Each structure stands twice: as structure tokens, then as C-alpha cells.
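Undergrad: need a structure here:
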Amino acid sequence: MSEIFPWTPAAIVFDCDGTLMDSERHWQDARDHVLREYGVTPTEEFAEQSKGVHYTECGRLMAETAKAPSLAEEMTEKLLRAFRTLVAENPVTTPGAREVVARTAEFAPLAVASNCPRDVVEEGLETAGLLRHFSHVVVPSREVRPKPEPDVYLRAAAACGADPQDCLAVEDSLCGIRSAVRAGLRVLGVGPRPDRESLAMADHWVRSLGDRSFLCWVESRALLGAAR
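TA: Next up is the predicted model:
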């Protein structure tokens, strides 16, 4: 079996929600809960439109969908409260995440680049026993624009001491893939139902982090690192 990437990244930058933590469903449930509170029935189109975007942008989209743009801040606050509750009740990793993180940490520095609040990211990863493997967690701030802008990936690569073009991003959403590509990283896309644009932009795509071809690549890189 040929390797999916014939090179060892200088650093690997993971998205969190939907990629490492099975929490994209929590975001969707939280969005649905808030929208229904305002008398709106969520649609599949809205679910795709809001996937992976910064939570403040999601609040704005929800307010527009509810035809109440002035309530964007209020809906954003309710969205975050609902999401935090759901994550606290059921913090679950995605298939293959534990093994992949542990093994990739043996041959490359790891970082997380997320659109979520820092405390949500770190608490989820800590509960899952994964946070200790990551050297850096990068989230939007006053100086760092959220995905799909490239800032979080550029900051993550720099924090790991690597050039973006030598790094691998691991992403599940179109928003995140756009961010990583704009930053110059190579991209592994993850998920069972990628859209056309995501497939076109990613360097390789797997259904989950537990994909056999990806795990074989991770193992081969880990063994090469150990042999050095």
C-alpha cells in the first residue's frame, strides 16, 4: 500500500470540533434548540452553512434566519450556553482520534486551531485525555481572525516553529479547509460526506481518523521518527 503523503510534516495542526471531538453534533443540537426557541425550524441547508464557522458568525446567521438581526448577540449567548451544557454531558472523541493523536505526537509537534472558545477546546481535550499531546491551542482573538481566514493556522504553524507549507492540517469542514489552504498548509480532509469544494481543496480525504490508509501512514511516520 502506497503512503497517502510521501513526507513527514514539520508540524500537524488539528481542528477540534468534528475532527478530534465528536462535538459538531452538539453544535447542531445547540443551533436547533436556539432556533426553535425563536420559532424557526432548522433546515439541512442552514446546518451546512453554519458548520465550522465562528460562534459569533453562527449567532448572526441564526438571527438573520429568524428575521431578527438585532438579536444576534442574544442568540449567540444562548448558543454558547446550550453547547457548553451538551459538551459537559457527553464529551466524546471521534473514531481513531486517540490513537492518531498519540502516535503523531511521536514524530511531529501538534497544535489545535479552532473557532471555539479556548476553555471549551481545552476542557474537552483534557476530559478526553488528549490535551497533554498538544504544544499549542490557537483560537480567534482580537489579533487573530476566525476561520475561514488563515490566521489560526498561520499562528499555529508559527507557534510550532514550522513553515506553513511544511505542515499538515486535519479538518472536517469547508470553512476550516478554506482557512488551512489560505494559510498554505497541506490538508487532510476528514468526514463521511464531503462536499465537492472540500474534496477539491483537500490533498487527501478519509472517512474518519480511523481510516486504515491514514493509520498506516501515521504508523510509518512514527517508525521513521523512532529510527532516526
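Undergrad: please count neighbours and contacts with C-alpha atoms only from this point.
TA: Will do.
Undergrad: residue contacts, the closest residue in space to residue 38 that isn't next to it in sequence?
TA: Ranked by Cα to Cα, 6 or more residues apart in numbering and with sequence neighbours excluded, the top spatial neighbour of residue 38 is residue 66, at 6.7 Å. Applying Cα atoms under 8 Å, 6 or more residues apart in numbering to residue 66 gives the contacts 35, 38, 39, 40.
Undergrad: what does residue 116 give?
TA: Residues near residue 116 by Cα under 8 Å, 6+ apart: 54, 55, 139, 140.
Undergrad: what's the farthest-apart pair in those residues?
TA: 55 and 139 (11.7 Å; Cα to Cα).
Undergrad: between those two, who's got more neighbours?
TA: Neighbours were tallied for residue 55 and for residue 139 using other Cα atoms under 10 Å; the higher tally belongs to residue 139 (24 against 20).
Undergrad: quick one, longest helix in the chain?
TA: Longest helix of the chain, by residue count under DSSP state H: helix 72-89.
Undergrad: buried ones in that helix?
TA: 72, 75, 76, 78, 79, 80, 82, 83, 84, 86, 87 (16 or more other Cα atoms under 10 Å).
Undergrad: one more to line up against the first:
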Amino acid sequence: MQPAVLFDLDGLLIDSEPIWEAAKSEVFGAFGLHLTQEMQTETRGMRQRDMVAYWFKRANIQADPADIEDKIVNGVCDMLRDVKLMPGAEQAVAACARVSKSMAVVSSSPESVIRQALESTRLAQSFDVVFSAEDDEFGKPHPGAFLRAATTLQIPPDECVVLEDSLNGVLAGVSAQMAVIAVPDEDNRGDPRFAIASLILDSLEELDPGDIGHVLSTPTRAR
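TA: Now for the predicted structure:
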């Protein structure tokens, strides 16, 4: 069986979390909301509209949420021109391409951010299609974006393997009834909730092509 492999983007393939954090800090800071590192972690993996709505509910921000979102996304796109790949990302993409039927990026980021990142890192040609949850009714941890990807690729969910770094993304992949390989960042590796993934890696450098077939045949989501 040749599966579809669905990659998240931010924090998994590209080292963009510092970029997002810098853009959010700058934009929200101008309106009196100063985000700490802990506060930034609270919204990791969310769509931008959901992240903006999250902070508007918790702070007195006198601004148009859509304007805040646009400023953050524009700032991120500008900084993505110099974005670096995460360790092992290029090799992992190449390895998955050899054992998969289709490859896609499924991200909470706007499509403009996804495409800018893939062009900047020269990974655009490695993927058959990209999916943004930007215009979905619900973002991750809702499984909608992953299910839409499977439908478009004409591959059943149980023949899809998801690679994710955030808990929201892992929850979305498991809810979609897909095999999930989690690659949490160092600060979150001890979170027991990641145990629902089929496989947990410290880095994409640890990914072996054989892992793709292994997680599809694993009867349990914990390891």
C-alpha cells in the first residue's frame, strides 16, 4: 500500500514559530497586549483568525480583528524569505516521497504563507497540493482540513499518514482516523497527551521511510 503523507508546516518543516511569535508580539504589542512565551504557546497550532479571536476575548484590544490578522500575516510573509528548514526536514520529505502515493501540506496557516514558505525553502515541487484551514468552518484540532485533503487526493483516511508537531495537529489527525507521527518541540516532549500518536520522534532527523508503513499497520495510537 502506498499512502498519502500529509505534512504540517510551521514548526515541523520550517523554523517559523519564532517568526510567528515576533510578528504577533509586534502587532499585539502596539495595542497594549504583550505576549509572553507562555502565552504564545497557548495558541500554537491555531489558525490566525482563531488565535486573534482567542486574545480578543482575553484582552481589551481596540482594533479590527481582521486588520490585526492581516498585519501579522503580512509581517510573517516578509520574514519567511529567510526562513530555515527544521533539522531533517529536507531528508524526511525526500524519504516520504519514495514510499508515498501522494504528498500534501495541510496547515493552519493562510495559503499565502504556505506558498511563500515552500518557495523560500525550495520544497514547492515536492508536494502535489497544499491545503490551508484558513477558510474552513473549523481549524485544528477539528479534522476537517485533513479529511478534505484525503477526499481531494482520493485516498481513504486510513491510508493517510500525518506528520505534526503541535498537539492541536495531532488531535486533528487522530480524529480524522489517520496514522499520526508526532514531532513535538523540546518544550512539549513530556506532554502525555502526545501518546495518542502512533509514533513520537524528537526530530525529523529520526524519521525512517519504514516508519510510514509501520504506523499504518499499528493497531494502537499509543507507543
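Undergrad: got the buried residues of helix 72-89 of structure 1 as a markdown table, with distance to residue 179 of structure 1 columns?
TA: Below are the buried residues of helix 72-89 of structure 1 laid out as a markdown table (distance: Cα to Cα, whole Å):
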| residue | distance to residue 179 of structure 1 |
| --- | --- |
| 72 | 24 |
| 75 | 25 |
| 76 | 22 |
| 78 | 26 |
| 79 | 23 |
| 80 | 22 |
| 82 | 26 |
| 83 | 23 |
| 84 | 25 |
| 86 | 27 |
| 87 | 25 |
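Undergrad: which one among those residues gets closest to residue 18 of structure 1?
TA: Using Cα to Cα, the buried residues of helix 72-89 of structure 1 come closest to residue 18 of structure 1 at residue 87, 12.3 Å.
Undergrad: what residues are up against the closest one?
TA: By Cα under 8 Å, 6+ apart, the contact set of residue 87 of structure 1 is 23, 26, 124.
Undergrad: show me those that map onto helices.
TA: Counting by DSSP H, those place 26, 124 in helices.
Undergrad: of the contacts of residue 87 of structure 1 - the most surrounded one?
TA: Counting by other Cα under 10 Å, top hit in those: residue 124 with 25 neighbours.
Undergrad: what does that one align to in structure 2?
TA: Alignment note (TM-score structural alignment): residue 124 of structure 1 maps to residue 117 of structure 2.
Undergrad: that match contacts residue 84, doesn't it?
TA: No. At 9.3 Å, residue 117 of structure 2 does not count as touching residue 84 under the criterion of Cα atoms under 8 Å.
Undergrad: where do the contact lists of those two overlap?
TA: Common neighbours of residue 117 of structure 2 and residue 84 (criterion: Cα under 8 Å, 6+ apart): residue 14.
Undergrad: now do the same for residue 178 of structure 2: its match in structure 1.
TA: Residue 178 of structure 2 maps onto residue 185 in structure 1, by TM-score structural alignment.
Undergrad: I'd guessed its match sits against residue 166; true?
TA: Yes. Residue 185 of structure 1 lies in contact with residue 166 (Cα under 8 Å); the separation is 6.9 Å.
Undergrad: tell me which of these two has more neighbours.
TA: Taking other Cα under 10 Å, residue 185 of structure 1 and residue 166 do not tie; residue 185 has more neighbours (27 against 16).
Undergrad: next up, the contacts around the residue of structure 2 most remote from its centre.
TA: In structure 2, counting by Cα atoms, centre = their mean, residue 62 sits farthest out from the average C-alpha position, at 29.6 Å. Taking Cα under 8 Å, 6+ apart, we find residue 62 of structure 2 in contact with residue 31.
Undergrad: one step back: closest to residue 191 of structure 1 among the contacts of residue 87 of structure 1?
TA: Closest approach to residue 191 of structure 1 among the contacts of residue 87 of structure 1 (Cα to Cα): residue 23, at 13.2 Å.
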